[in-house]
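Asker: no letters, just coordinates:
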């Protein structure tokens, strides 16, 4: 299912009103988010399922100096929410004016008057409004006065504690995409447009698609077994490198480079989704291009073998 995106909360069409909606940032749309959405749907299966979320992420707005940290772009988030059965995504623009909205205004003006929600779901730690002044108690009391239901959902946990975007970011930064995938419910993927590089990979016999990380979190620098989804839906195995290429580059910018197995066509300007499955080795400097070329060949064979085992599992 593809969720319908609404980016102006002041202009919601009549057919999108009357929903039951979960509220949150939903970065990553991980198993904890899925638990919230499924629990909310079970509470009100009679109403269309929606999500109220924010763009940019409030952390990006308040702390623009922070390094990129997103697990999913807004487009990836919408696709993942649609896969969970969400029919409408109300993507509220988080700007200076919205950040100063009082808790009561958020409930009255946005949730009730503009979106016309009939039921709301959130996590236990949800806070909202100017300086996060709105508590769960306030939300419950005000929604009740407006005749809107509320479901507060306890976090989904395992032996390591509650599932969270923060925990998944840490796993990726430590080089464990397999464990991150278990908590996401799917492999972590970086989506971006292929840009021209210095053609170094082609010179080494391993042409690569170069994709800026953009707002995506930078996982641990190194080499990964990957699968690449093209815009037409075709998927290819590959070997990906994330880092600053210390052997051949000046090291100023990290990026993603991926070599697609058994693929020769031009990819420039196309938007690819590169899923990372396992980290093969950390980034390191080589003595020269010959040693680098030999290592890349070894990495490619290792990635192929890993992906073949996964297909046979």
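Answerer: Perfect, thanks for sending it. No experiment lies behind these values; they were computed from the predicted model shown.

Asker: please count neighbours and contacts with C-alpha atoms only from this point.
Answerer: Fine.

Asker: looks to me like residue 273 is in a helix.
Answerer: No: counting by DSSP: H, G, I helix; E, B strand; the rest coil, residue 273 is located in no helix; its state is strand.

Asker: name the nearest residue to it, ignoring sequence neighbours.
Answerer: Spatial nearest neighbour of residue 273, excluding adjacent residues (Cα to Cα, 6 or more residues apart in numbering): residue 191 at 4.2 Å.

Asker: alongside the first one, take a look at this:
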């Protein structure tokens, strides 16, 4: 898969393309159904398959004070799409000038002139152009006018609920990682570099790798989670605390601290990916460090039982 960034390229496709349209925040089961349809239909019609999306979530440009927490970093999106047989990922820059483009201007300037489109694949609720004035019926009209076919992906449901980035985001915020797994089709994860913390974990026998995720990334509800941690290609069993460590009064910044089980290496400065499997409990303030150690020991037993690890 080739990644094209509009900021670094004047690339105009000479070949005809099939284009998948959307924000694709999360690359959940519904998104992957769209992308798989795009790839299949493009191959059947001799087209190059292109996912067209933006470097930043459109809502975070248009609604400056109401930030939409993201389910994916750009690098993770590229990684997941590179595991498919997609030909191109085209990342465009969405800004206020772009947002003022009318639906027909978008079709002419982007889909026709830049992407040389012959096939558009979009979700049933896809919107485009100024203030989202363009919808699927209008896209179909433009398809007839400008010579491209439109394939519409119907709602994809799980347990009678339409799968959406909004519902997945809410599941994660609520700490319901098992529901998020079903809707995403994979465990929610956070990638970041291990940074220096206060090393309190070392003093109580549970050393942790502390990470600060990218800004705007959605974080699970404060609490303790059973996790898996990917480091240098190896997957380790782990337990992760998300929150403020209220037992220690001086903590003001929300942290993610992961204890990797049966692991004794110094990994400061290394990049890790933490996969959230199941919540054990909410965050709690303890009267003293001894109570905290007793509770962490209980949490560890729950995690090791869930992961089927001998204590």
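Answerer: Now that the structure is in, tell me what you want to look at. Keep in mind that what you see is a predicted model, and the values were worked out from it rather than measured.

Asker: check contacts around the residue nearest to residue 273 of structure 1.
Answerer: 271, 272, 273, 274 (Cα atoms under 8 Å, 6 or more residues apart in numbering).

Asker: highest neighbour count among these?
Answerer: With neighbours taken as other Cα atoms under 10 Å, the top of the contacts of residue 191 of structure 1 is residue 274, carrying 28 neighbours.

Asker: who's in contact with that residue?
Answerer: Counting by Cα under 8 Å, 6+ apart, residue 274 of structure 1 has contacts 189, 190, 191, 226, 227, 228, 229.

Asker: tell me the secondary structure for the fifth one?
Answerer: Going by three-state DSSP, the secondary structure assigned to residue 227 of structure 1 is strand.

Asker: and the helix or strand where residue 293 of structure 2 lies, what's buried?
Answerer: Residue 293 of structure 2 is part of helix 289-306, with elements assigned from DSSP states H and E. By neighbour count on 16 or more other Cα atoms under 10 Å, the buried set for helix 289-306 of structure 2 is 292, 293, 296, 299, 300, 303, 304.

Asker: what segments of the stretch 101-250 of structure 1 are strands?
Answerer: Secondary structure of the stretch 101-250 of structure 1 (DSSP state E, counting those that start in this stretch): strands located at 119-123, 149-153, 157-158, 161-162, 188-193, 209-211, 222-229, 235-243.

Asker: tell me where structure 2 has helices.
Answerer: Secondary structure of structure 2 (DSSP state H): helices located at 29-44, 58-62, 74-82, 96-99, 103-106, 136-146, 165-173, 177-184, 200-203, 289-306.

Asker: what about the last one, how far off from structure 1?
Answerer: Meaning helix 289-306 of structure 2. For helix 289-306 of structure 2, the mean deviation from structure 1 after alignment is 1.6 Å (mean Cα distance after the TM-score superposition for structure 1).

Asker: the fourth one now?
Answerer: Here helix 96-99 of structure 2 is compared with structure 1 after superposition; its mean distance to the aligned residues, by mean Cα distance after the TM-score superposition for structure 1, is 1.6 Å.

Asker: what about residue 31 of structure 2, neighbour count?
Answerer: Neighbour count of residue 31 of structure 2, defined by other Cα under 10 Å: 25.

Asker: counterpart of it in structure 1?
Answerer: In structure 1, residue 31 of structure 2 lines up with residue 33, judged by TM-score structural alignment.

Asker: can I get the buried residues of helix 289-306 of structure 2 in a markdown table with distance to residue 48 of structure 2?
Answerer: Converted to a markdown table, the buried residues of helix 289-306 of structure 2 look like this (distance: Cα to Cα, whole Å):
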| residue | distance to residue 48 of structure 2 |
| --- | --- |
| 292 | 56 |
| 293 | 57 |
| 296 | 52 |
| 299 | 50 |
| 300 | 49 |
| 303 | 46 |
| 304 | 47 |
